[in-house]
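This is the structure alone, sequence omitted:
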């Protein structure tokens, strides 16, 4: 293909921060943290903390006597998180794989995993590790998208559907883990209390192109022979002209140990 479509691939940390700062990101995160019911003095785990977006908020909820532990496998993410929480007491950052959490068994009161299970090798194993790390009476919050539900409005709905199928089958490792969260949590030994869904709405094409990787993933689908180039370019150009609409399902699960 002669040129890349859409916005260039962003820095991963910048991508996560922008997604969290958007209206949809703020809304579901606030709801997740409210339902997690963090109390002063508790030990809170952010498994897959990334650049530390949520760590200051978690620390404020846990209070001066609480402990917040952020775990991530990426040194670059931890470097950014460290700068974000450097002045906050009670916040610990640990390098580690979520399949082998660097946390003492039975030491955690509250835990969250936010849009991370879709990327890991074995979501069930990660939730097993979370069960091991939490103590009886603890509470966890999980949030993941179901990319199979990605809907992009267009006159050419066949290409929209082909784009969603490619995203689900080739781009995201565990693209439908959102719909499986409650089942996986129960199998790991948790008791599911609440299952909620949200459907973030994108009306701005540029914002959607950045967050949903419309151009980047279309480019990959064309290179893979999954979408014919001329058809794909026509579809993308029509989306850019607007009006634009896209959405997907985001699933949040609250469970207790």
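That came through, no problem. Remember, it's a predicted structure, so these values are computed and weren't measured experimentally.

contacts and neighbour counts: CA atoms only from here.
Fine.

How many neighbouring residues does residue 237 have?
Per other C-alpha atoms under 10 Å, the neighbour tally for residue 237 reads 12.

ok, so what distance separates it from residue 62?
48 Å (C-alpha to C-alpha, to the nearest Å).

now do residue 25
According to C-alpha to C-alpha, residue 25 and residue 62 sit 22 Å apart.

Those two: which is more packed in?
The residue with more neighbours, out of residue 25 and residue 62, is residue 62; 23 against 15, by other C-alpha under 10 Å.

from memory the more buried one sits against residue 56, does it?
No. In terms of C-alpha atoms under 8 Å, residue 62 does not count as a neighbour of residue 56; the distance is 9.9 Å.

can you give me the helices in the stretch 51-200 of the chain?
Under the criterion DSSP state H, counting those that start in this stretch, the stretch 51-200 of the chain contains helices at 55-62, 75-85, 123-133, 157-166, 177-187.

Take those helices and write them to JSON lines, including distance to residue 108.
Below are these laid out as JSON lines (distance: least, C-alpha to C-alpha, whole Å):
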{"stretch": "helix 55-62", "distance to residue 108": "12"}
{"stretch": "helix 75-85", "distance to residue 108": "20"}
{"stretch": "helix 123-133", "distance to residue 108": "6"}
{"stretch": "helix 157-166", "distance to residue 108": "37"}
{"stretch": "helix 177-187", "distance to residue 108": "16"}
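
Compare these and give me the one nearest residue 209.
When the helices of the stretch 51-200 of the chain are ranked by proximity to residue 209, the top entry is helix 157-166, at 12.9 Å, counting by C-alpha to C-alpha.

and the closest one, which residues are buried?
By 16 or more other C-alpha atoms under 10 Å, the buried positions in helix 157-166 come out as 159, 160, 161, 162, 163, 164, 165, 166.

so what's the fifth one up against?
Contacts were defined as C-alpha atoms under 8 Å, 6 or more residues apart in numbering; by that measure residue 163 touches 217, 218, 221, 227.

What is the most widely separated pair among these?
Using C-alpha to C-alpha, the contacts of residue 163 span at most 10.7 Å, a distance reached by 217 and 227.

List the contacts of the strand or helix carrying residue 32.
Residue 32 belongs to helix 23-36 when assigned by DSSP states H and E. Applying C-alpha under 8 Å, 6+ apart, the contact partners of helix 23-36 are 19-20, 110-111, 139-141, 143, 198, 200-201, 252, 254.

related to what we said a few turns ago, okay, the buried residues of helix 157-166 in TSV with distance to residue 105 next?
TSV is the format used below for these (distance: C-alpha to C-alpha, whole Å):
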residue	distance to residue 105
159	48
160	45
161	44
162	44
163	42
164	40
165	40
166	39
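
next up, a second structure to put side by side with the first:
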């Protein structure tokens, strides 16, 4: 099973930086920034800030009178984010868990999560915790994919469906979180004035591979029994050499306190 696709998984830091640099990544992040309504003087919270990919843009938006707090549970991510923002005194990076944020009640004007809640143990608990730290009139903006919408063109539709089903059932913890966010946010006490669907289209198979890890995920699907080795071989051969098209929808959800 050889396809020319990546077989070595990138580090989490490399993956997050890579995603942010793609056209798809820049597009949905810009849309998130537009509805975030971040203003000079605000205190902004980036929940699951990773290696600090977005912290400098947030710092620029809040200006000299505002502040930015990045929180991540991973020590390596925290250290990388702290180094990247060391020259910006209004940015602070803290290690902490989304289920128990290291902030006092009602301390932030804005909060964001970017592809974070798909991985957490308790999305409802995380939303309640973010609600706790936001001030009255505050806003949370979330960007999360719905992996159940992943559609990859292939002559055998059942193989394509099996590949997506494997991701939904085995790979991503909260794979349908994108469609669930509005409901979960409302239950956590937020008003939800806007939901923005962003459908990402991939026509370059190599670009898609950098985000989707096509061969690595296919190998996992074989081991898990979703695809046979022969199906996987034909699947990857078509993806590598045939016309390619894939799409997945990410939901941007605006939630107000």
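Sure, I can see it. A quick note: this is a predicted structure, and the numbers were derived from the prediction, not measured.

Any idea what the TM-score comes out to?
Between these two chains, after superposing, the TM-score reads 0.97 (TM-score structural alignment, normalised by the length of the first structure); 256 aligned residues with a C-alpha RMSD of 1.3 Å.

coming back round to it: just the angle for the helix holding residue 32 of the first structure relative to helix 55-62, thanks.
Orientation check (axes from the mean of the first three to the mean of the last three C-alpha atoms, to 10 degrees): helix 23-36 of the first structure against helix 55-62 gives 30 degrees.

Packing partners of the helix or strand that helix 23-36 of the first structure is followed by?
Using DSSP H and E, the helix or strand that follows helix 23-36 of the first structure in sequence is strand 43-47. Using 3 or more C-alpha pairs under 8 Å, 6 or more residues apart in numbering; DSSP states H and E, the elements in contact with strand 43-47 of the first structure are helix 55-62, strand 67-72, strand 108-114.

The ones you listed into CSV, with extra columns for distance to residue 82 of the first structure?
Supplementary listing: those in CSV, determined by distance: least, C-alpha to C-alpha, whole Å:
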stretch, distance to residue 82 of the first structure
helix 55-62, 10
strand 67-72, 10
strand 108-114, 19
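
The ones you listed: which one's closest to residue 243 of the first structure?
strand 108-114 (30.6 Å).

how far apart are that closest one and its match in the second structure?
For strand 108-114 of the first structure, the mean deviation from the second structure after alignment is 0.4 Å (mean C-alpha distance after the TM-score superposition for the first structure).

corresponding residues in the second structure for that strand?
Matched against the second structure by TM-score structural alignment, strand 108-114 of the first structure falls on residues 108-114.

What residues of that stretch count as buried?
Neighbour-count burial for stretch 108-114 of the second structure, counted by 16+ other C-alpha under 10 Å, picks out 108, 109, 110, 111, 112, 113, 114.

For the fifth one, give me its contacts.
Contact criterion C-alpha under 8 Å, 6+ apart gives 45, 46, 47, 140, 141, 142 as the residues in contact with residue 112 of the second structure.

Go again with 10 Å.
By C-alpha atoms under 10 Å, 6 or more residues apart in numbering, the contact set of residue 112 of the second structure is 32-33, 36, 44-49, 70, 130, 139-143, 253-255.

Now list the buried members of those.
Counted by 16+ other C-alpha under 10 Å, the contacts of residue 112 of the second structure give 32, 36, 44-49, 70, 130, 139-143, 253-255 as buried.

Quick one: neighbours of residue 225 of the second structure, just the number.
Applying other C-alpha under 10 Å, we find 12 residues neighbouring residue 225 of the second structure.

gap between it and residue 198 of the second structure?
From residue 225 of the second structure to residue 198 of the second structure the distance is 31 Å (C-alpha to C-alpha).

pretty sure residue 73 of the second structure is in contact with residue 116, am I right?
No. Shown here, residue 73 of the second structure and residue 116 do not form a contact pair, counting by C-alpha atoms under 10 Å, at 11.2 Å.

ok, these two, which is more surrounded?
Taking other C-alpha under 10 Å, residue 73 of the second structure and residue 116 do not tie; residue 116 has more neighbours (20 against 17).

My read is that that one contacts residue 16, right?
No. Using C-alpha under 10 Å, residue 116 of the second structure and residue 16 do not qualify as a contacting pair, with a distance of 11.2 Å.

mind checking how far residue 141 of the first structure is from residue 44 of the first structure?
On the measure of C-alpha to C-alpha, residue 141 of the first structure and residue 44 of the first structure end up 11 Å apart.

List the residues that are in contact with both of these two.
Here residue 141 of the first structure and residue 44 share the contacting residues 36, 110, 111, 112, scored by C-alpha under 10 Å, 6+ apart.

can you put the residues you listed in JSON lines and add distance to residue 135 of the first structure?
Shown next, in JSON lines, are those (distance: C-alpha to C-alpha, whole Å):
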{"residue": "36", "distance to residue 135 of the first structure": "15"}
{"residue": "110", "distance to residue 135 of the first structure": "9"}
{"residue": "111", "distance to residue 135 of the first structure": "11"}
{"residue": "112", "distance to residue 135 of the first structure": "14"}
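
so which of these comes closest to residue 120 of the first structure?
Closest approach between those and residue 120 of the first structure, by C-alpha to C-alpha: residue 112, at 15.0 Å.

re the thing from before, find the residues that touch each one of residue 62 and residue 56 of the first structure.
68, 91.

helix or strand for the most far-flung residue of the second structure relative to its centre, which one?
In the second structure, counting by C-alpha atoms, centre = their mean, residue 230 sits farthest out from the average C-alpha position, at 32.2 Å. Per DSSP H and E: residue 230 of the second structure is located in helix 229-241.

Residue for residue, what is the longest strand the first structure has?
Secondary structure of the first structure per DSSP state E: the longest strand is strand 134-152.

average gap between it and the second structure?
When the second structure is overlaid, strand 134-152 of the first structure sits 0.4 Å from its aligned residues on average, using mean C-alpha distance after the TM-score superposition for the first structure.

mind listing what's buried in that strand?
Across strand 134-152 of the first structure, burial judged by 16+ other C-alpha under 10 Å covers 134-135, 138-152.

dump the residue contacts of residue 6 of the second structure.
206, 209, 210, 212, 213, 214, 215, 216.

Distance-wise, check it relative to residue 140 of the second structure.
Residue 6 of the second structure is 35 Å from residue 140 of the second structure, where distance means C-alpha to C-alpha.

before we move on, what about residue 160 of the second structure?
Separation of residue 160 of the second structure from residue 140 of the second structure (C-alpha to C-alpha) stands at 35 Å.

likewise residue 129 of the second structure?
For residue 129 of the second structure, the distance to residue 140 of the second structure - C-alpha to C-alpha - is 12 Å.

Same check on residue 29 of the second structure?
Using C-alpha to C-alpha, one obtains 14 Å as the distance from residue 29 of the second structure to residue 140 of the second structure.
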